[in-house]
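S.K.: Fold the following.
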Amino acid sequence: SHMCLGLHFAYMQIKSFFFHLLAENRIELSPNYKSEFNMFPIPKPKDGLPLRIVRL
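M.R.: Presented below is the predicted three-dimensional model:
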C-alpha cells in the first residue's frame, strides 16, 4: 500500500502546533476534577479528562 505524500508534512505541522501550544501556555486539570477510572480494557478517565489551557 502507498502512503500519503503529505504525511510527513502533516507530522511536522502537528509537532510545530504542539511546540507553540506548550511554549506559550500551561495545561492544567480543572479545579473540581474527581479522578475515577475505567480499568478495562486499559485504564482511562471515566468521564474524560477536563483540562484548562492557561496563557503564560
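
S.K.: CA only for contacts and neighbour counts going forward, please
M.R.: OK.

S.K.: V54: helix or strand, and which one exactly?
M.R.: Using DSSP states H and E, V54 falls within strand 51-55.

S.K.: who does that strand touch, helix- and strand-wise?
M.R.: Applying 3 or more CA pairs under 8 Å, 6 or more residues apart in numbering; DSSP states H and E, we find strand 51-55 packed against strand 25-29.

S.K.: and for comparison, fold this next one:
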Amino acid sequence: MPLIGHGGQIFTSPLTFFTSLNALGPLVQIQPGPKPVYVVTAPELVRRMLVTDTRNYLKGA
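M.R.: Here you go, the predicted structure:
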C-alpha cells in the first residue's frame, strides 16, 4: 500500500471509490492516511448508529 493508502483513490474519484465499498460488506476498513477509518455501507447500520443506538458511539474521538 502506498504511503497515502486509499487517499489517492478517494481524491481522484470519490464517488466511484465509496460506491465500490458496498461490494465489500456492511462495514469496511479503509486506510486513507496513517490511521484506519471504518465506513458503514449498509443503510440499516447507519440508522442504528445515528438514531437507535446513538448513545453507544463517541463523536469526535
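
S.K.: TM value for the aligned chains?
M.R.: Here the TM-score for the pair of chains, by TM-score structural alignment, normalised by the length of structure 1, is 0.27; 25 aligned residues with a CA RMSD of 3.3 Å.

S.K.: So which residues make contact with the strand holding V54 of structure 1?
M.R.: Contact with strand 51-55 of structure 1 is made by 24-30, as judged by CA atoms under 8 Å, 6 or more residues apart in numbering.

S.K.: Just want the angle from that strand to strand 25-29.
M.R.: 150 degrees (axes from the mean of the first three to the mean of the last three CA atoms, to 10 degrees).

S.K.: you'd agree Y38 of structure 2 is up against V28?
M.R.: Yes - at 5.5 Å, Y38 of structure 2 counts as touching V28 under the criterion of CA atoms under 8 Å.

S.K.: What is the neighbour count of V46 of structure 2?
M.R.: 14 (other CA atoms under 10 Å).

S.K.: Now it: which helix or strand?
M.R.: Counting by DSSP H and E, V46 of structure 2 is part of helix 43-47.
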